[in-house]
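# need coordinates for the following:
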Amino acid sequence: MPTRSDHEPRSFDTRNFLKQLTERPGVYRMFDEGGNVLYVGKARNLKKRVSSYFRKSGLAPKTEALVSRIAHIEITITGSETEALLLEQNLIKSLRPPYNILLRDDKSYPYIYLSAHSDYPSLTFRRGRTRKGGGTWFGPFPSSGAVKESLNILQKIFRIRSCDESYFRNRTRPCLQYQIHRCTAPCVNYITPEQYQEDVRHATMFLEGKNPAIIRDLMDAMEQASGRLEFEKAAAYRDQINYLRHVQEQQSVDGEGGDADVIAVAQDAGIVCVVVIIVRGGRVLGTKDYFPRFSIEQTEGELLSAFLGQYYFGGNTRRDIPRDILVPVEVEGSELLAEALSDVAGRETRIRRNVRGERRRWLELAMTNARQTLLTHLASKETVYRRLLALRDLLELAETPSRMECFDISHSHGENTVASCVVFDENGPLKSDYRLYNIEGITGGDDYAAMRQVLTRRYRRLVSGDGKRPDLVFIDGGKGQLNIAREVFEELGISDIPLIGVAKGVTRRAGMEQLIDALTDTVFRVPADSPALHLIQHIRDESHRFAITGHRARRDKKRRQSTLEGIEGVGPKRRRDLIRYFGGIQEIRKAGVDEIAKVQGISKGLAESIYAALHDE
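Below is the predicted model:
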């Protein structure tokens, strides 16, 4: 069976967990040492919300009691706060955590209901979905207030009736709704069935998120009102736009029906993480994460093939096999595996990669969670300490290093060169000590000169007594870069800090790195499953990431670009349309991919690029 990450009795490593926590929306689940769920919550910003539980003062007694029992926290990242809310409610109902206030009414979700009247259907607010009476249901939605207000707006725009059937059948003259222009009085045939159905069609398209033209009209009206200095009216239009955008937000948590296990894999620094999202009846019920011990030289398809076999067929517990298993890459031997799963399940089971709509959203969600879960695991104190001991033994150091620094260079065709210095200690990445260096006065593309400059600037301060002294220094590069580092150390009189070069090797594949000792000039390889190599890979990859991030920031600043201007495919017109639709960059940051894609001229692919750029993925 795969090795679970679950809830082993140990003290909760709060510091490192919070350092690596994402700022995206999602759901968090708190467990005690026995693996029992204590509390389920949702957040617009997971980092801020979860961090608030661990502040030193100001907590309520109930919260203090909860925090004292936490041994482990799991998170599930969602596409929006709305999705987080719905997943939170699903988990509360299924897990019934003792610290949650359970909902009294399990059918309290608000819906918009379009009745089944053949000629003149009504559009009304409902709580709880039923199958009686036919009709069309839209939702569920997170806020009853937003739904009610949005219905008022929809009635103003489309003038669809909101009365019940008995009231409608017994009218002999128009009611007040007609007088205030919120209904076209179909009860007394003031509108033909054909005209009314056209209004219903438009309202339905809008509720399905297929007709953003209404929002564009309201934006035009808002701008015109503002131009006439009618600010109260402009504010009213603004509120209407916000309500309409809110009510049409698609719910990936309660979207496309069906049962599926959504499985994604992420690997880095010698660790493989597999995340399983369980979907039943079109509803995300939760996630599970695993850290199987596989060879990192395997492809993701090979890893998933091995995992699926163990997950569904290994051990004594028989798992529920859904109709669909969704994966992000081609799984080796998928046809044979699907046939075996179908035999066990007694019906067809498919292993699917190329999916669309809600299923594609589930798959993207699984991939995001796999990356975040792996990042959190890599930063855990337990993992780092075990690797530090292995690194000490590998390099035959007298003591376990407590501070390690790594340097890398980044530029675009020689322009805007930036050098990074990342720092790791016994707790993992020490981001407060990270530094970026703008490299000036060198020939463009001369990485050796750039490395010489950054090392001289960093360690000249150290020789003069300023700055913290590292126990070990890594250079991201081969013998040439390492020779530069050795020369700088000799010039500055530094002889007691080990220097190690990290070269990619001939194949340039993870796990095939070559290490170079500057003192002996020895080139050696470390087994791909070595915890010491995994730590070195983590440090090297972090220095590379930080250098690229710094280079992009410098490039964009030099070009005087706004946040949106740095995104490929987003020109002046699309930037203007985005700002106009959302009202500002902060609102764009809050929006999910599907909401961004509703802006005219923004495709789903471009929306994903915009979302990733704004969230620094």
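
# C-alpha from now on. contacts and neighbour counts both.
Will do.

# packing partners of the helix or strand where residue 219 lies?
Assigned by DSSP states H and E, residue 219 belongs to helix 213-227. Helix 213-227 sits against helix 231-247, helix 572-582, with contacts defined as 3 or more CA pairs under 8 Å, 6 or more residues apart in numbering; DSSP states H and E.

# just name the most buried of those helices.
Across the helices and strands packed on helix 213-227, the average number of neighbours (mean count of other CA atoms under 10 Å) peaks for helix 231-247, which reaches a mean of 19.

# packing partners of the helix or strand following that one?
Next helix or strand after helix 231-247 toward the C-terminus (DSSP H and E): strand 260-268. Using 3+ CA pairs under 8 Å, 6+ apart, the elements in contact with strand 260-268 are strand 271-280, helix 300-313, strand 324-326, helix 357-378.

# need these in JSON lines with mean neighbour count and distance to residue 411, can you?
As requested, the helices and strands packed on strand 260-268 are exported to JSON lines (neighbours: other CA atoms under 10 Å; distance: least, CA to CA, whole Å):
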{"stretch": "strand 271-280", "mean neighbour count": "22", "distance to residue 411": "29"}
{"stretch": "helix 300-313", "mean neighbour count": "18", "distance to residue 411": "30"}
{"stretch": "strand 324-326", "mean neighbour count": "21", "distance to residue 411": "38"}
{"stretch": "helix 357-378", "mean neighbour count": "21", "distance to residue 411": "26"}
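
# and these as JSON lines, adding distance to residue 525?
Formatted as JSON lines, the helices and strands packed on strand 260-268 follow (distance: least, CA to CA, whole Å):
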{"stretch": "strand 271-280", "distance to residue 525": "18"}
{"stretch": "helix 300-313", "distance to residue 525": "23"}
{"stretch": "strand 324-326", "distance to residue 525": "37"}
{"stretch": "helix 357-378", "distance to residue 525": "22"}
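
# alongside the first, I'd like the structure of this one:
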Amino acid sequence: ADVISLVDQEGMYCLAVLFVRQGKILGSRSIFPSKTKYDSHKDILASSLMQFYLEHDIPSEIIINQSISEKRIIQQALMEAQNRQTKIKDRVVSYRAKWLKISVANAEESLKSKLSSKSSISNQLRDLTEALGSKQKLKNLVCFDVSHNMGDKSVAACVRFNEDGFSKKDYRRFNIEGVQPGDDYAAISNAIERHYKRINQEKRNLPDLLIIDGGKGQINSVKKVLQSLSIEDQMIIGIAKGDRRDPKNDRIFIQGHKDPIDMTGRDSAKFLVQSIRDEAHRFAITGHRAKKRKQLLQSDLESIDGIGPSKKKNLLTQFGGIQEVKRASVDDLISVDGINKNLAEKIFNHFNPN
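From the prediction side, this is the model:
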């Protein structure tokens, strides 16, 4: 059975799912569904059920902590979608009632933790707003960073932070081509230009704050790019690493000011900027490593005499990736268009030297 509870507090909702199999609780998960002014409590529970089971198998029994008006319709829709039997129950006793009590407690605790985190984020954003002297509260922040290996295969990353924390669905990576090796100014400018061109094209609102990993030089470079796009009112700050790369010595610069901002007594604001910078750095590095790993693996295949771009494409298309090519037998390899027995043996021996 899946035991599902929906609770709300201060305008936020939490859906807790308790996974019970053969009478044992195997785990749980908390989800925070969004709400519109038209949604009732029961509407949110009903839509959350449908959404959850679009991505998960339905169990034989679904226990919920309140009745929903379209229970039979939803139950039938879930069974037809997955061709399995299930029953939705909102009145239970005995050990099922105990499971439901645990599920409700999990939902309440998760929601309490989420609200506490949101309150902390709100305080950090307020402190940062005050530290930067912004007239409006900063709620929507983006940060850019670049990862490269001596300029080879540079990848820029953009992460977004809002009142709910990091918004990972809005993360973006940019493959940087045509810049001088190690030229971070050009790489970050390239990514900024592409990102803000899209904002203009889609007529979206600018972020409240743009954070750049770097100092005054990077800020000035980015500012020129934005001016070329007729964007004049974007607030920009840069965070530069301090002496010995000690976070305590990080300096924060704001456009139009020569000296770094005095962050004395603004620990929470400084920590927030550092956290966002570090997340952008992590996202950029993982993207760069993945790209370089793919390059190395595919180059390994091309190093085999007789394998060109066309045959490489056929191999990767048929097997789904380089690891599957490495595991393929000679007979498997022969089945690929353009691969004869001689070439198949070369490929097999290349990846299986022993």
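
# related to what we said a few turns ago, ok, which of the helices and strands packed on strand 260-268 of structure 1 comes nearest residue 579 of structure 1?
helix 357-378 (24.7 Å; CA to CA).

# before we move on, the earlier item: can you give me the angle the helix holding residue 219 of structure 1 makes with helix 572-582?
90 degrees (axes from the mean of the first three to the mean of the last three CA atoms, to 10 degrees).

# can you check which part of structure 2 helix 213-227 of structure 1 sits on?
Under TM-score structural alignment, helix 213-227 of structure 1 has no counterpart anywhere in structure 2.

# how about residue 3 of structure 2, what does it touch?
By CA atoms under 8 Å, 6 or more residues apart in numbering, residue 3 of structure 2 lies in contact with 17, 18, 19, 20, 62, 63, 64, 99, 100, 103.

# with adjacent residues omitted, what lies nearest to the second one?
Translated: residue 18 of structure 2. Once flanking residues are discounted, residue 18 of structure 2 sits nearest to residue 28: 4.4 Å by CA to CA, 6 or more residues apart in numbering.

# and that neighbour, how far from residue 89 of structure 2?
19 Å (CA to CA, to the nearest Å).

# cool, and residue 259 of structure 2?
For residue 259 of structure 2, the distance to residue 89 of structure 2 - CA to CA - is 64 Å.

# the more surrounded of those two?
residue 89 (17 against 12; other CA atoms under 10 Å).

# could you find the counterpart of the more buried one in structure 1?
Using TM-score structural alignment, residue 89 of structure 2 has no partner in structure 1.

# thought residue 89 of structure 2 was touching residue 75?
No. Applying CA atoms under 8 Å, one finds residue 89 of structure 2 not in contact with residue 75, separated by 10.0 Å.

# which part of structure 1 matches stretch 148-157 of structure 2?
Using TM-score structural alignment, the residues of structure 1 aligned to stretch 148-157 of structure 2 are 411-420.

# for the matching stretch, buried residues please.
Residues 411, 416, 417, 418, 419, 420 are the ones in stretch 411-420 of structure 1 that count as buried (16 or more other CA atoms under 10 Å).

# stretch 464-473 of structure 1 too?
Here stretch 464-473 of structure 1 shows 470, 471, 472, 473 as buried, counting by 16+ other CA under 10 Å.

# what's next to it, contact-wise?
401, 402, 403, 404, 405, 406, 461, 462, 497, 498, 499, 500.

# where in structure 2 does stretch 245-263 of structure 1 fall?
Taking TM-score structural alignment, stretch 245-263 of structure 1 hits no residues over in structure 2.

# ends of that stretch, how far apart?
Length of stretch 245-263 of structure 1, first residue to last, CA to CA: 31 Å.

# stretch 466-474 of structure 1 too?
Using CA to CA, one end of stretch 466-474 of structure 1 lies 20 Å from the other.

# what's the distance between residue 274 of structure 1 and residue 369 of structure 1?
Residue 274 of structure 1 is 9 Å from residue 369 of structure 1, by CA to CA.

# residue 437 of structure 1 too?
32 Å.

# thinking again about what came up before, would you turn the helices and strands packed on helix 213-227 of structure 1 into TSV with distance to residue 225 of structure 1?
As requested, those are exported to TSV (distance: least, CA to CA, whole Å):
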stretch	distance to residue 225 of structure 1
helix 231-247	5
helix 572-582	15
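
# quick one: closest of those helices to residue 445 of structure 1.
helix 572-582 (31.2 Å).

# residues near residue 265 of structure 1, how many?
Residue 265 of structure 1 - counted by other CA under 10 Å - has 27 other residues nearby.

# that one contacts residue 275, correct?
Yes. Between residue 265 of structure 1 and residue 275 there is a contact at 6.4 Å, judged by CA under 8 Å.

# list residues touching both of those two?
Common neighbours of residue 265 of structure 1 and residue 275, counting by CA under 8 Å, 6+ apart, are 367, 370.

# quick one on the thing from earlier: which one of the contacts of residue 3 of structure 2 is nearest residue 9 of structure 2?
residue 103 (16.1 Å).

# can I get the buried residues of stretch 464-473 of structure 1 in CSV including secondary structure and distance to residue 303 of structure 1?
Formatted as CSV, the buried residues of stretch 464-473 of structure 1 follow (DSSP: H, G, I helix; E, B strand; the rest coil; distance: CA to CA, whole Å):
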residue, secondary structure, distance to residue 303 of structure 1
470, coil, 37
471, coil, 36
472, strand, 34
473, strand, 33
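
# tabulate these (TSV), appending distance to residue 379 of structure 1.
What follows is the buried residues of stretch 464-473 of structure 1, written out as TSV (distance: CA to CA, whole Å):
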residue	distance to residue 379 of structure 1
470	20
471	20
472	19
473	19
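
# can you tell me how far the residue nearest to residue 18 of structure 2 sits from residue 55 of structure 2?
Noted for residue 28 of structure 2: a distance of 16 Å to residue 55 of structure 2, by CA to CA.
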